[in-house]
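*Asks:* All I have is the shape, not the residue letters:
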């Protein structure tokens, strides 16, 4: 939704719109079974910024610009995913100052995973996708979900969860086949 469309939005409509629109889309991307990759070229501001941080990985072109501009128009930016990604202090800085940062700065603070030339962006994103697709799907799906699940666990619970996941993956014929193939190399 563009800012021009938000001007006449009532508070009760805002809550409904965000919880039945933006939040659902961003949550589906965040919780998608397999890794998601944002290929960012140009501006990723406000909603575009939130979309990019809903993905597991972000590859940016040298021309990418990132920013949370919501405070400048008396709104609240997406907070939870960002602080988990880059830390609380940096997230507060970006959200409260509304500064735009370039791809190199985004890489330096851990917001993006890689910076490439504009003409290499899609190739790099696709190559990363192919890398994930070449790995055992069950392991990719379960391990990705584990990263999401352990965020809110205490250390002891998280370690136990990881051990149970390992046992689950260990109890598959695919694991045995892949390990035997690895040994033969």
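*Replies:* That came through fine. Quick caveat: nothing in here was measured; it's all calculated off a predicted structure.
*Asks:* hey, let's count contacts and neighbours off CA atoms from now on
*Replies:* OK.
*Asks:* okay, which residue is most central for the protein?
*Replies:* residue 55 (2.8 Å; Cα atoms, centre = their mean).
*Asks:* So for that one, what's the nearest residue that isn't a sequence neighbour?
*Replies:* When the adjacent residues along the chain are set aside, residue 55 lies closest to residue 36, with 5.0 Å between them (Cα to Cα, 6 or more residues apart in numbering).
*Asks:* for comparison:
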């Protein structure tokens, strides 16, 4: 935990990371490293089965702190591109981390913040959420890979090429977020969603996240082979037997990750 990041565990299996660097919740290099440190802690704890990321004030996240990048040469930027102080490294890690990640978007989501949100498995928002693909506004390029996959090429180009603001209703209509809550209930509803995920069979949840991330890249033959591989592993697991038993016995399941 740092002055700009807060970690909470509101329910068994659920963790919440809050951006706490108002007013824009930008991420300095030190904050990015600290975020990785928190993820290290959560990933080692096999009881953690879902993560919610939210923000304070009027922003979710405005991406990296451009004041730090302003004086750096292209060579310097390239040198730390793969380090824990790089925004791109954090984005890639969230996509592939063991447990599902929910973005509970409470306000402005700008530039690198958009990339971070797109790396989350599920995005929900409140009526105060605003989305900006700011690459063209600051002479950079961002979100062109993940955004079209999330909402389709036409709406994505509208966001990417204009750098304009898009509100929560637009985001909901176009699939950028999948649920819209009141500002006061956003975090509670997001934790409820995370708790639902955390109480499913964990090996199955993790395999489903891993496989669905590859859905747009695999041929039908490769997808079928991957499905068979993972399905047979799940079918042989004690957690599968427990899930079936709890269904017929009408009781909550107790999963052991095996």
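*Replies:* Perfect, thanks for sending it. Here the structure is a predicted model, which means the values were calculated and not measured.
*Asks:* After superposition, what's the TM-score here?
*Replies:* In this superposition the chains share a TM-score of 0.93, using TM-score structural alignment, normalised by the length of structure 1; 185 aligned residues with a Cα RMSD of 1.4 Å.
*Asks:* What lines up with the residue nearest to residue 55 of structure 1 in structure 2?
*Replies:* Aligning on TM-score structural alignment places residue 36 of structure 1 opposite residue 101 in structure 2.
*Asks:* How about residue 55 of structure 1?
*Replies:* Using TM-score structural alignment, residue 55 of structure 1 pairs with residue 120 in structure 2.
*Asks:* Can you name the residues that contact its match?
*Replies:* Residues near residue 120 of structure 2 by Cα atoms under 8 Å, 6 or more residues apart in numbering: 94-95, 100-103.
*Asks:* from those residues, which is closest to residue 191 of structure 2?
*Replies:* Residue 191 of structure 2 has its nearest neighbour among the contacts of residue 120 of structure 2 in residue 102, at 9.0 Å by Cα to Cα.
*Asks:* need the contact list for the residue nearest to residue 55 of structure 1.
*Replies:* 29-30, 55-57.
*Asks:* Make a markdown table out of these and add distance to residue 114 of structure 1 and secondary structure.
*Replies:* Shown next, in a markdown table, are the contacts of residue 36 of structure 1 (distance: Cα to Cα, whole Å; DSSP: H, G, I helix; E, B strand; the rest coil):
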| residue | distance to residue 114 of structure 1 | secondary structure |
| --- | --- | --- |
| 29 | 20 | helix |
| 30 | 19 | helix |
| 55 | 14 | coil |
| 56 | 13 | coil |
| 57 | 9 | strand |
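*Asks:* ok, those residues in structure 2: which stay?
*Replies:* Contacts conserved in structure 2 for these, counting by both residues aligned by TM-score structural alignment, their matches' Cα atoms under 8 Å: 29, 55-57.
*Asks:* measure the match of residue 55 of structure 1 to residue 82 of structure 2 for me?
*Replies:* Noted for residue 120 of structure 2: a distance of 20 Å to residue 82 of structure 2, by Cα to Cα, to the nearest Å.
*Asks:* ditto for residue 139 of structure 2
*Replies:* As judged by Cα to Cα, residue 139 of structure 2 and residue 82 of structure 2 stand 22 Å apart.
*Asks:* Have a look at these two and say which one is more surrounded.
*Replies:* A direct count of neighbours by other Cα atoms under 10 Å for residue 139 of structure 2 and residue 82 places residue 82 higher, at 13 against 7.
*Asks:* Now the more buried one: closest residue in space, sequence neighbours ignored.
*Replies:* Spatial nearest neighbour of residue 82 of structure 2, excluding adjacent residues (Cα to Cα, 6+ apart): residue 89 at 6.0 Å.
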